[in-house]
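Visitor: My questions are about this predicted structure, shown below with the sequence.
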Amino acid sequence: MITPRRTRLIRVADLHAFRRAIVMLSVDGSLPSTRSRLVVVPTRGAARQVRRTIEDVALSAARAVVLPDVVTRDQLYDRLCARLAAPPRRLTAFEREVMIHAAADEAVAAGAAPPFHLRPGLVAEVVRFYDQLRRQGQSVTRFEELLTDRLAGDTDLDRGAERMLRQTRFLAAVYRAYEARLARLGCVDEHALRERLIQHAAPDPVRHVVVTVADWIADPNGLSRADCDLLTRLPGLDAIDLIVTEELLASGFHQRIHDWFPGIDEMDASAIGVPPSPRPPILLAPIGAAERPVFVHRDREEELVAIARRIKTGDGNVGAGLYAGPSLDRTTVVFKRPLPYLYLAREVFGSAGIAYQTVDALPLAAEPFAAALDVVLEFVSSQFRRDAIVALLRSPHFRWSGTGLRSQYGDLSPSSGAIAALDRALSDARYLGELDRLRQLAEDWTGKADALPALHAAIAAADALQPLLDRAPASVQLTRLTSFLASRMAPASERQRRAQAAVLGILESLAAAHAEHDDRETTIDEIAPDLRRWIEDETFVSDNAGAGVQLLDAQAARYGEFDDLVIIGLIEGEWPERPRRNIFYPPGLLAALGWPSENDRRGAATAAFVDLLRSPSSRVILSTFTLDDEALVEPASLVDEVGRVRLAIEIDEVEGPPAARVFLDEALSLDPPAIGVLEGDARQWASARLARTAAADARYHGQAGTQRPRQLSVSAIETYLTCPFKFFAQYVLRLEEEPDDDEVMDPKRQGLFVHEVFQSFFAAWQERGHHAITPDNLDAARAIFAELAETHLARLPAAEAALERTRLLGSSVAAGLGDIVFRMEAERPVEVVERLLEYNLEGEFELTGPYGPRRVALRGVADRLDLLADGTIRLIDYKLSSAPNKSRALQLPIYGLCAEQRLQAHHGRAWTLGEAAYIAFRGPKRVYPLFTARADRDEVLNAAQEKLIGAVDGIERGEFPPTPTDVFFCGFCSFAAVCRKDYVGDV
């Protein structure tokens, strides 16, 4: 039996009257009537504003009131369910998705296969579409009938129609299987709960519902057709009051109200005692923009910067700033999307010292512990690779001592030094993952003992997580992951503990859902995408609801009483937001199921914007920007609706003082620095910074003071010529480069390997009585080279050996490195007397610079010196990549000069450098001679000596400025994190 009820539409002129009507209807009557009243709002933030507005009105009237239960749409169902005599168990969102996935498997097994692969993300869309259908009042059978009738006639000619028909049959089969499972369980979801609420009267029913939110067409958080049907048929409900502005009614909502609430009574707000609204606010406009009164900024951050400046420089006069009173609570900044404004506000308002408050929930995925979960997932899915091990051990969110990981390794608590030592050791061992290989390294450990605590912690963590790589029931896998996280969480702040609890709650809920409804066998790699999506969809409530400027979304702002209102982010695509598209069907087919048109949504969005402009009591400011992530954006077309609101426009002619220090960085960067804004340790640190040496001091620009003369390698001097600071970092500070993990040898190891192969070949070539390589013995050289190459290749993994074999011996499409070297020599007829391989050149050598000869201590290793019968030296340097730039290359000319001096009496004769060349194994050319004509020899050698002596002098003077020969190198430099980059202004 349907309870007779009073249903009224309260028409209000604007949001002032809207809020007054809410207050009057919310606290009307006695205490029992208030306890049985629900006020429906769109969001949690809107509920907070309603309660605050009621409290403010009661305070001004000096009377006590009992606050009503202010609820969102989802909370409305929670409250109604709780009042039933025997409340049924409601399925969680996790359970529903798992059940839908199981139902999809049933549908496929029954022959209703979908025309797509059912990924976890699609399962969530299947659930969402089911909810939308049912909220539109459509049954599964009716949905299938409607779309089958529309599509069946076109399937012979239209492949798209045929796919959609198969999709429709699949979805219908899934939904029937899901509903059958739901019935067997005896649980309810939202739709089954509606039926239960209509059929069973509550012993203490809700008597009065005040609806302040529009329908889902006008507001994503609004009521649906099925919700309205519930309210009209709910047993025990005596009264329904809908409060709607005239603007929203005129957008098409008025007709929809009468469709969903037949026979509803209409009345003006004055009939319930709502007083007339105050005069409209003033619209503040920039100079020269009265026709389009919008402040335009560069980006979102600049919008908040402008607001902060206006607040800090305001003096209470009209147009001088928003801060016009003792409290900022009456000022609000309104956005359509909370992010990234909530993150930017922390930086901008925090730096300006402006108190602010928010009620919007932030994404849980943005919390640090969510990233820590990603570190664990990557650790497992990478098969415990080196970089994943280091990331896990360095994570501040985990602890390794006192966690029960003692086992055979003792108590585990690796220091940062131990982790760094393990990082280097694993790189040197070319460890690429897998627990067995990690265990073997521990058993055969030859590295630094300092790394062992970190190694043992890594093995213990891998032991605990290894089962996740094997197939097991989903609930078991999730429980293992939860147990690992819970047992190793480091002590954290209250906010971080709440984030940890939220992440663990998702894992536990998903595990329970799988255990109850569909415990399919899976691996962590299959679960991880679904797990990440759940975390991305979850929000995290930040407790920042104190005092100060209020940052609100557009829905919540409708419910608050404010003097000044700033609407920010007015760009196309946000004001209004683009509706979420249905991924299954086009708008034409959805219209048959009751989906609204774009015009309906657009009209409601325009009405909400116009209402918001009239909402504050004093001033309105509109703000937009031109760049979003460096992409150009257009102002929202809603700005064109400002004219019809007919607000009085005030031109903003007052600017803050040019030297006003609004932000913390301005206080510290402008002269003289005002460190009084800092407190505690920060102030002491700033005082120390002010007392430091002036920034122009040469020590800040690469001057390290006189260096003790020492022996230098030629390659190190080449590094100095490339960038003095890189030399300083690598050879003075002795910083280590970050290691890389590759499945094959890195370029440095490849170079050493190739040098080793050629050294062994030429040594064997000489031992077997050969000298020069000529066209006659070229085949013999190839055979010996192939034999020795195979000996070296046998030490490499099979896959890597195959790559290196092709590089050394060649293939049918390209010559190998051996052929390149042999042909180069075979083309030169001079007899080779002796070969000196990997020849060590170390000691003092005489070099001639601009001021005459001097002795320089050098060291280096020449790849190959061929002593020829004519008394000349042929110097060969192998380069696995292309040849170096001759303007910086010193090895060939300097090695040549050093070899002449070292071999002065070798075999009883003098030797001179006759030929020097780089043999490059990549690039358009293979042979790069140091000089092409003997006449150029002295010029090239003299230039190289001058460069080297100049570099040595610079090193000994301690001059190490960051001046790379080409800033392109900075993108690949391993020492960029410690470089001051003084060159930036000179590029």
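Guide: Everything's here; your move. Numbering: from 1, shown residues only.
Visitor: okay, CA-based contacts and neighbour counts for the rest of this
Guide: Fine.
Visitor: On the three-state scheme, residue 235 is what?
Guide: Three-state secondary structure (criterion: DSSP: H, G, I helix; E, B strand; the rest coil) places residue 235 in coil.
Visitor: Verify the stated contact: it with residue 195.
Guide: No - in this structure, residue 235 sits apart from residue 195 without contact. The criterion is CA atoms under 8 Å, and the distance is 11.6 Å.
Visitor: In terms of neighbours, single out the busier of the two.
Guide: Each of residue 235 and residue 195 has its neighbours counted (other CA atoms under 10 Å); residue 235 has more, 22 against 13.
Visitor: Contacts only, for the residue positioned nearest the centre of the chain.
Guide: Of all residues in the chain, the one closest to the mean position by CA atoms, centre = their mean is residue 366, 8.5 Å from it. For residue 366, no residue counts as a contact, taking CA atoms under 8 Å, 6 or more residues apart in numbering as the criterion.
Visitor: here's the one I want to compare it with:
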Amino acid sequence: IISRHNYSPAILILDGFYEVTPSEELILKSLIEHTETTLILMTYDDNFTSITNSFDDFIKNNFSIETGSVDPETALPLPLSEKRLSYVSYPGIDEEVEGIARHIKNLFISGRCRSLDKIIVAFPKLHVYHDIVQRVFKRYGIPCTFSISKPLGKTEPYLALTAILESITDDYPRLPFSRFLTSPHFKKMPALFREWIPQISLYSGIIKGKNSWLGLSKTLSDVKSPALRDILPEVEKEFKWIFKKLKPLESLKDRGTFKQTSEALHKLLSELDFSDAEDIDIGEQAADILKELSLIDNLILADTGNKGGLREFIDSLRYILNASEKEAEGEGVQVSGFFELRGAEPEYLYLGGLKDGDLPSMPEIDLLLPDNVKTKLGLVNMKRYLHLQQFIFQWLIDSSKNLHLSYPAMEADRLFLPSPFLPWKAETTEKTPGILCREEELLSHPEIPLSSHIKEIGIKSRLIKKQFGENSKIRVTDIDSYRTCHRKFFIEKILKLEPSETKEYEIEAMLLGTIIHEIMEELMAKSRSYRDFDEMKADAEKLLAKLLAEKPLENYWKNFIRDSFLSILPEIYELESELRAEGYSFMKAEVLVEGEVIKNIKLKGKIDRVDIKIQNSSRTSRDKIKSSENNEVEIIDYKTGAAQLSRTEIVNKGASLQLFLYAALMKSLGFKVNRAGIYSVKDTKITWVPGKKDSLTMDDYIETCLKYLEKTVSDLRKGDFTALPLNEQTCRNCHERAYCPYIQAPSN
């Protein structure tokens, strides 16, 4: 090419070359032969001859040269030996990038450097710093350009494009499909989707399925947001519209050719107006890529009948997008990786991230060529790789006129050491004066701590008398909820506020509890009639089939519940046999009780199960709870989780009053409650209070719990909703934690 174009410069200057490849040698040789005078600058350092000698030998073996040297005293910048090298340690990565941004901004404002393209910021591991640099530099108004090009497949428009195809292939999973529906790169997508899909995705619990998206009114029938409930019919209408648009691609899901898929996708992109505000040519670019993909059919042998469908098309599209790069365009500060600075001589260099392990870094493990094989073949082995990093580092130190070195001292709870390339005991502190961005200006005003805005809930007692006054019947479960945390009770039970959480693919605890209660109620009602386990199991299978058919659950969960319950049925049978051996027989489930256990305190509740003590084989009525001569009972509360009932916590802290308040209500109806227990279906065991070795009787527990009840209701009626948990474990997962005076307010 050089000969063909008759390229013959008068003077050629070569600088920064080392370890040239054979192809580079041919180009350099041709250039030098066509040049009158060539000036070659080489680095001479006894420590790095293994790196620089190859280029030196190439020049000496191919050309006649005149050697000369530069007086170190006249060289600019100063060599490393005469530089006072130092570095700055920052608390973390964010602080480091912020420190660099402040230094650059101060440099520009002071007039010392008005040309930002003279500044280079580099990191050994740029991918770790990329997004942070982008965010922080934007905050400080510093334009920057990253030297590493970004594959098209990693850009937002094409991520949204591939999300369409992934959605169709995998039956519209929640995250890819939501990404497509809310993407700003489809201008004709209904605006309704961008506004409501995030909430729908949050509350619906949809995993995948076209029918699930089309049946949102059923899925979200119990959603508490009136606005979302009202908009659902219109959302479903728009879903029908978008699925109609996607139907041509759906039909090609399993057997479509590349040409058919490319044409259908191109039509869809045109109808949805695929575009990007930062790249006006993206529509044409996408069309060209799809045109190239359609040609793949010509490479497939006609007699193979190979029609890979949408999955194969996605793999090919993703390969092309990741192989195609979006050239970095822009101006301002240049941000690059460490190895990209080979041969560079920046005027201003900010070299960050210089922590041990990142510089020098170890080469990636090569499973094909071990290190000893690379050594014999003359390839770059581990020792040479580490040596090359030291050479580049020293090159940059020697050649940069203005240098700023730094490293982050820690990340989360991990401490870091500075790079071994940095000099010993040369760490300095840095203070860049001035307010250099809007956030700093806001922070410069007198600081008002968040805790000063957090207040206790104050409410007049008359406002809650209707619900908890002397004439009202308080739910037994509300007593325990209030005692757990007064503030949490007010937010969740009175205001009925719930945190926004992503609905997981799981059975709702309330629904699972209802199913277990119903199954146990039906089984226990017939427990005395079962002659053996097999008879109980056969009846359980029939009951499960009937009950689960009525529940709004997918078949997967129905099968899961059925199999899980049947697997623990033998343990349940043994547990029930033990209760019968102790003289108890199932009496009734879901027992409604109410009464005035203390003057002016009326309670109501529903006991999961009441068993009666059998005396002289007397029969009992299961239709109505009433006092009789045979009045000894036990009460049971079912739990799908583990049984948690601590006798010490009950007596000393008033925890878990529910069972004993039920016992008090039963006592007021003329029954004698011998014991109360938590029946853990998960562990198939019952935890009883009082226990066999308990020094306290049930009457003792009832008396203790009634004292706690009196104090609790008194506080509730006064409007006391102070943030004070009964057990601090409650605070760990509380959604109110960030705004709770108990957690956030400073201690007095």
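Guide: Sure thing, it's come through. Owing to the predicted nature of the structure, the values given are computational and were not obtained by experimental measurement.
Visitor: What's the local residue count around residue 511 of structure 2?
Guide: Other residues within reach of residue 511 of structure 2 by the criterion other CA under 10 Å amount to 13.
Visitor: host element of it?
Guide: Per DSSP states H and E, residue 511 of structure 2 falls inside helix 509-525.
Visitor: Please name the nearest non-neighbouring residue to residue 982 of structure 1.
Guide: Nearest-residue entry for residue 982 of structure 1: residue 962, 6.2 Å, with adjacent residues in sequence omitted and distances by CA to CA, 6 or more residues apart in numbering.
Visitor: ok, the one you found - contacts?
Guide: Neighbouring residues of residue 962 of structure 1 by CA under 8 Å, 6+ apart: 701-702, 723-726, 979-983.
Visitor: in the stretch 751-900 of structure 1, which spans are helices?
Guide: Secondary structure of the stretch 751-900 of structure 1 (DSSP state H, counting those that start in this stretch): helices at 778-793, 798-809, 817-826, 891-902.
Visitor: Could you dump those helices into JSON lines and include mean neighbour count?
Guide: Rendered in JSON lines, the data for the helices of the stretch 751-900 of structure 1 read as follows (neighbours: other CA atoms under 10 Å):
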{"stretch": "helix 778-793", "mean neighbour count": "16"}
{"stretch": "helix 798-809", "mean neighbour count": "16"}
{"stretch": "helix 817-826", "mean neighbour count": "18"}
{"stretch": "helix 891-902", "mean neighbour count": "21"}
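Visitor: Tell me which of these sits nearest to residue 519 of structure 1.
Guide: The closest of those to residue 519 of structure 1 is helix 798-809. By CA to CA, the value is 38.9 Å.
Visitor: Could you tell me the end-to-end distance of stretch 63-78 of structure 2?
Guide: Between the opening and closing residues of stretch 63-78 of structure 2 lies a distance of 31 Å (CA to CA, to the nearest Å).
Visitor: got the buried residues for it?
Guide: Using 16 or more other CA atoms under 10 Å as the test for burial, stretch 63-78 of structure 2 gives 77-78.
Visitor: What of stretch 735-748 of structure 2?
Guide: Of the residues in stretch 735-748 of structure 2, those buried under the neighbour-count criterion (16+ other CA under 10 Å) are 739-742, 745.
Visitor: now that stretch: how far from the chain's centre is it?
Guide: Going by CA atoms, centre = their mean, to the nearest Å, the spacing between the C-alpha centre of stretch 735-748 of structure 2 and its chain's C-alpha centre is 25 Å.
Visitor: How about stretch 522-532 of structure 1?
Guide: Average the C-alpha atoms of stretch 522-532 of structure 1, do the same for its chain, and the two points are 19 Å apart (CA atoms, centre = their mean).
Visitor: about what we covered before: what's the angle from the helix holding residue 511 of structure 2 to helix 555-581?
Guide: Here helix 509-525 of structure 2 runs at 40 degrees with respect to helix 555-581, directions being taken by axes from the mean of the first three to the mean of the last three CA atoms, to 10 degrees.
Visitor: orientation of helix 509-525 of structure 2 relative to helix 533-549 in degrees?
Guide: Here the directions of helix 509-525 of structure 2 and helix 533-549 differ by 140 degrees (the same axes, to 10 degrees).
Visitor: packing partners for helix 509-525 of structure 2?
Guide: Helices and strands touching helix 509-525 of structure 2, as assessed by 3 or more CA pairs under 8 Å, 6 or more residues apart in numbering; DSSP states H and E, comprise helix 533-549, strand 584-598.
Visitor: Just send these back as CSV, with distance to residue 283 of structure 2 too.
Guide: CSV is the format used below for these (distance: least, CA to CA, whole Å):
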stretch, distance to residue 283 of structure 2
helix 533-549, 50
strand 584-598, 64
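Visitor: right, and those - which one's nearest residue 389 of structure 2?
Guide: Proximity of those to residue 389 of structure 2 was assessed by CA to CA; the nearest stretch is helix 533-549, lying at 66.0 Å.
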